[in-house]
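Q: just to be clear, the model below is a prediction. Sequence and coordinates:
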Amino acid sequence: MLVIVSVGNHPRLRLAPSSSREIADLTGEDRRQAVLDAQQREQNNRRPLAPAESINALTVGAVHDDASGANPQGYALDPTDGLPSLSPISATGSGYRRSIKPDLVANGGRVIFRDPPTPQDAIAFTSLPSLGPGIRVATPTQNKEAFIVGTSPAAALVTRQAARVYDLVGEITAGRPINRRQRASAIKALLVHGTGFPPDLSTDPLARESALGNGVVQRDYADGCATNEAVVLFVGSIGAAQEQELLFPLPDGLNIREAKRIDATLAWLSPVNWRHRQYRRASLAFVKPTGSIPKLQTPSGLPSDTTTRGASTVQHQSWELSSAFGAGQGSNMVVRVKCFEQAGGLAGQQVDFAVALSLWVAPTVNVDVYNQVKTQIETRVAVRPQ
């Protein structure tokens, strides 16, 4: 099964050499940056809380955002002064052996802090349960509803999305053999595949992967795709020292110089050896997509060595290109998945995995990517010789 866990909260932030009064007196970008600088200075004391470092679990952090229309008033102050940012209470750092944790982040509600009468060397973040802002939830109190903040509601929102993706995976694999570990890996891959890095969301000086993991949840693939994009889900099993080639059929109409994006996400549940320091027994990775596409340059998201380091069980990368290339019916984009054994080896055991691979083209190209890819997949032979 797929376990979804919050990365943990640190509601108190030490500000030294600044003070609470200095933070309160700042506005806009200056206040947001001062809070981020304090988070970076205190990072060693604000690391993920157990069991957030679990290698197979999907760990969720929080961004300072919500859908509430309420804004802090009076002595209640917004630590980012309305600008998008990492939540000031979300834990940051990395997982076991410097693997990416959290895996992704979602809305955790906007926290507030109060300017005390005398300057303090730390501030405590909280919510206004009856007024907001924050994430609105059911409560047994008289009002029946309250606003909460933190990584727990962020994890709850991701869990709700995972339930929808579970139904989606069931629909698209109906009539095809798929085991529980492959299904869990598919949900994990599709959740991470829908992440990205909003350009206006700042984390500096915190490393982006330490603050946001693979990115902010931006898409729910249970809602489907637009006609100018297609996502193909692959599920399978692989053994040690093996390689599998995955083919993504390409549509016609890509011979136009216009924006295009390729995203690839690999997820698996690794067997573990708790007696070995490497712990993870199965190390999977994909190489940069090739085939009937131009040579891809530097990823637009996290670099490859960051996404594969440590004991990670997710690899997510994106590439943006604008070149024209002659592809169409019968041509493919190729992704190769490799498996290496660690921590004492797999002893012949197969590892279940899932890969989400997508192609997006600018709507101005006017190419029906979705239906062209769908038609090619439906007409191909289902089983290929190994």
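A: All right, it came through fine.
Q: from here on, contacts and neighbour counts on C-alpha atoms
A: Will do.
Q: L233 and A186 touch, don't they?
A: Yes: shown here, L233 and A186 form a contact pair, counting by C-alpha atoms under 8 Å, at 7.5 Å.
Q: compare the two (neighbour count), which wins?
A: A186 (28 against 18; other C-alpha atoms under 10 Å).
Q: if we can go back for a sec, find residues that contact each of L233 and A186.
A: Residues touching both L233 and A186 by C-alpha atoms under 8 Å, 6 or more residues apart in numbering: A354, V355, A356.
Q: tell me which element the last one falls in.
A: Under the criterion of DSSP states H and E, A356 resides in strand 351-361.
Q: packing partners of that strand?
A: helix 180-193, strand 229-238, strand 260-268, helix 369-379 (3 or more C-alpha pairs under 8 Å, 6 or more residues apart in numbering; DSSP states H and E).
Q: make CSV out of those and add distance to S20.
A: Shown next, in CSV, are the helices and strands packed on strand 351-361 (distance: least, C-alpha to C-alpha, whole Å):
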stretch, distance to S20
helix 180-193, 36
strand 229-238, 47
strand 260-268, 42
helix 369-379, 52
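Q: so which of those is nearest T313?
A: Ranking the helices and strands packed on strand 351-361 by proximity to T313 (C-alpha to C-alpha) places strand 260-268 first, at 5.6 Å.
Q: chain center to the closest one, what's the gap?
A: 11 Å (C-alpha atoms, centre = their mean, to the nearest Å).
Q: could you pull out the helices for the stretch 101-250 of the chain?
A: Using DSSP state H, counting those that start in this stretch, the helices found in the stretch 101-250 of the chain span residues 151-172, 180-193, 208-212.
Q: would JSON lines of those helices with distance to K338 be doable?
A: Converted to JSON lines, the helices of the stretch 101-250 of the chain look like this (distance: least, C-alpha to C-alpha, whole Å):
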{"stretch": "helix 151-172", "distance to K338": "23"}
{"stretch": "helix 180-193", "distance to K338": "16"}
{"stretch": "helix 208-212", "distance to K338": "23"}
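Q: pasting the second one now:
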Amino acid sequence: METLEKVGKGWFGAFFYEVLLDGLPLMNHRRLAGRLIVDDPDGWAEHYPANHRLHGTAMASIILHGELDAKEPALSRPVYVRPILKPSHHFSSPPPECIPDDYLVVDLIHRAVKRILTGDGEEEAVAPSVRIINLSVGDPDRPFIHEMSPWARLLDWLAYEYNVLFIVSAGNQVGPIEIPGVTETQLKSLSSKQMTKSVLEAIRSDSANRRILSPAESMNALTVGASHEDSSACGSGVSNQVDPLPLADFNRPTIWGSSGRKSGSPSIVLPGLPSPINGLGLGYRRAIKPEVLLPGGGRLIRSSYYLQTPPYWRRIAMPLPQVSRWLNRELNWVTMMVMVTVASTSNAAALASRIGGQLYEVLLQLQHQPHGDRLEEIYFPVLIKALLVHGSQWDKAYDVVAEVLPDPGKGGSKKDGVSRFLGYGRVFYERLLHCTEYRATSLGFGEIGDEQTHRFAFPLPPSLSGKKVWRRLTVTLAWLTPVNVNTYQYRGAKLWLNPPADTLDVKRKEVFWQSAKRGTVQHEILEGDEAAVFEEDGMLVIDVSCRGEAVDLNEPIRYGLAVTLEVAEGCMFSIYNEIKERIPQPVRIRV
């Protein structure tokens, strides 16, 4: 691991695009050596023992390598690390890493970001090319309740002022989960569906106490929650374990052995189910928060039952601090799940930052394609933000979560309730990095002023006209907005689009369309399978509009747009090649 003093300022600034604000990582770890540049201007390393450097090491590893069990290649560029956490004075071993008590978090973050991007005092910027900042940290004493926290407001201002994307974890809720009326014997015999439903119902009942944590409500940041999954093929070595969300395609007992799943038990967890540790949305003015889910680890509980009058529970430290574990207790016929965790949503946010780094490389490659000279790096933050959300969807997780929500009444919808758990859904990031002959993605970007509209015309594949085949249109718009902290509206710029549903005879799915317009990412999925007829030179026209809200827009707003058209695999034609052949020139028209 290199230090800033060793490599010298300015030498590396041109190729940095990612920052980790976290705990101090382990020096010279075999997976990190030579891949990190650590900037420690306050000299915290001297009082940061190696055996306490857990969180920063884990986050750096995930950003660079992803989940180790997945065996993915490392990022090609180093990551800049600025420590903002220190070991606390705590009786546990190792002590938790947190923002020091003698620092104001807003001052610490502001100084760190300013030093990186513009310089601090007379010193020049140490990494001015950075476009992504990972913040897998939250305030457990500041859950989001109606008002924006100072930390979130700072991130919103920094993101817009310096044109940088913050990727923030939703926050971990480690309080007990109460499942009334379930005894030890009943718990062991629950089917996968019954266990999953019981846990999600318990979380929903306690949702007021399980909200996202500051600064996850930030309007400009991309907030990431955890899905209940990982690439591990074995258990954690503790006997009598239970998976709290074990839903698979069949009903089986859900007890695990010490070496993994028992023979005949479910082997596949439904992708996209929210982790029980997640802080729940929504965000400010009911904006979608967290926007996306990514694998944060499959958590297990260990059965250990007690009956007490009056009932009580307590946390128990587990022997392996790098592994999150669950402790299950029965209290007066109420099952309590108490979690001691390292930070599941932190893992998910770090994974999102890793994908952001991969998307950065893809955008750099696109600069060398025809018309790539128009793709300037100033648009990378909003394009990466749009693309990270672009790969998300609810899929089958919607049915599981919707089943535990109360009936919204006549004319109501469960979609807003599902959004609190899923956001826009789990990111299937493999779809972001490449197209197929049945799936084509186009990008748009620009700067738009108040009361302006930009029109994008994307070519349609002629072979699709008149064909009765399943198709999906996914449209994602993202931007960074100025904010006004003195008004309830807060958001300075509202951008929106209306998907061209009629052109392809497709209908909106998943997130309620009005909810999608409340933040700084609008993500819509439309599907259909009826024949749609259009001209041979037909175009898919999308208008991006802008209007000032809480501020007078004196500067144009940068935005990124991602549009994907896909058809059922096995079709007799390649929509990718047909679309590519019909893009001879830039497609944006200013209105």
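A: Okay, I see it. Just so it is clear, the model here is predicted, and its values are computed rather than measured.
Q: not counting its neighbours along the chain, what's nearest the equivalent of G283 of the second structure over in the first structure?
A: Under the alignment defined by TM-score structural alignment, G283 of the second structure is paired with G95 of the first structure. Of all residues not flanking G95 of the first structure in the chain, E53 sits nearest, at 4.6 Å (C-alpha to C-alpha, 6 or more residues apart in numbering).
Q: gap between that neighbour and T379 of the first structure?
A: 43 Å (C-alpha to C-alpha, to the nearest Å).
Q: now do S19 of the first structure
A: S19 of the first structure is 66 Å from T379 of the first structure, by C-alpha to C-alpha.
Q: near the closest residue to R309 of the first structure other than its chain neighbours, how many other residues are there?
A: In space, and not counting its chain neighbours, R309 of the first structure is closest to S99: 5.6 Å by C-alpha to C-alpha, 6+ apart. Residues lying near S99 of the first structure (other C-alpha under 10 Å) number 24.
Q: and S19 and T379 of the first structure? which has more neighbours close in?
A: The neighbour comparison of S19 of the first structure against T379 (other C-alpha under 10 Å) goes to S19, with 16 against 8.
Q: center of the first structure, which residue is that?
A: L104 (3.2 Å; C-alpha atoms, centre = their mean).
Q: the second structure: which residue goes with that residue?
A: Using TM-score structural alignment, L104 of the first structure pairs with V292 in the second structure.
Q: its match and H390 of the second structure, how far apart?
A: For V292 of the second structure relative to H390 of the second structure (C-alpha to C-alpha), the value is 10 Å.
Q: identify the contacts common to these two.
A: Contacts common to V292 of the second structure and H390, judged by C-alpha under 8 Å, 6+ apart, are V427.
Q: show me the contacts for N240 of the second structure.
A: Counting by C-alpha under 8 Å, 6+ apart, N240 of the second structure has contacts I255, W256, G257, S258, R302, S303.
Q: what residue of the first structure matches up with it?
A: So, by TM-score structural alignment, N240 of the second structure is matched to Y75.
Q: does T59 of the first structure really touch L2, like I thought?
A: No: applying C-alpha under 8 Å as the test, T59 of the first structure and L2 come out as separate, 10.6 Å apart.
Q: which of those two has more residues huddled nearby?
A: T59 (28 against 18).
Q: helix, strand, or coil at the more buried one?
A: strand (DSSP: H, G, I helix; E, B strand; the rest coil).
Q: now which residue in the second structure aligns to it?
A: So, by TM-score structural alignment, T59 of the first structure is matched to T223.
Q: touching, the match of L104 of the first structure and Y424? I think so.
A: Yes: contact criterion C-alpha under 8 Å: V292 of the second structure and Y424 qualify, at 5.4 Å.
Q: so where is stretch 262-282 of the first structure in the second structure?
A: Counting by TM-score structural alignment, stretch 262-282 of the first structure corresponds to residues 473-493.
Q: distance between the ends of that stretch?
A: Distance across stretch 473-493 of the second structure, first residue to last, is 26 Å (C-alpha to C-alpha).
Q: likewise stretch 216-228 of the second structure?
A: For stretch 216-228 of the second structure, by C-alpha to C-alpha, the gap between its terminal residues amounts to 19 Å.
Q: can you check stretch 335-348 of the second structure too?
A: 28 Å.
Q: next: stretch 238-253 of the first structure.
A: End to end - C-alpha to C-alpha - stretch 238-253 of the first structure spans 34 Å.
Q: need the contact partners of that stretch.
A: In contact with stretch 238-253 of the first structure (C-alpha under 8 Å, 6+ apart) are residues 232, 234, 282, 327-341, 346, 348-353, 357, 365, 367-369, 372-373, 376-377.
Q: what lies in contact with stretch 529-536 of the second structure?
A: 462, 464-471, 503-506.
Q: which two in those residues are spaced the farthest apart?
A: P462 and V506 (17.0 Å).
Q: these two: who's more crowded?
A: V506 (22 against 19).
Q: before we move on, back to that, out of the shared contacts of L233 and A186 of the first structure, the closest to Q315 of the first structure would be?
A: V355 (9.4 Å).
Q: the closest one maps to what in the second structure?
A: V355 of the first structure maps onto L561 in the second structure, by TM-score structural alignment.
Q: quick one: its match and T474 touch, right?
A: No: counting by C-alpha under 8 Å, L561 of the second structure does not reach T474; the two are 10.6 Å apart.
Q: show me which of the two is the more surrounded one.
A: The neighbour comparison of L561 of the second structure against T474 (other C-alpha under 10 Å) goes to L561, with 28 against 21.
Q: ok, that one - contacts?
A: L383, A386, L443, G444, F445, V475, T476, L477, A478.
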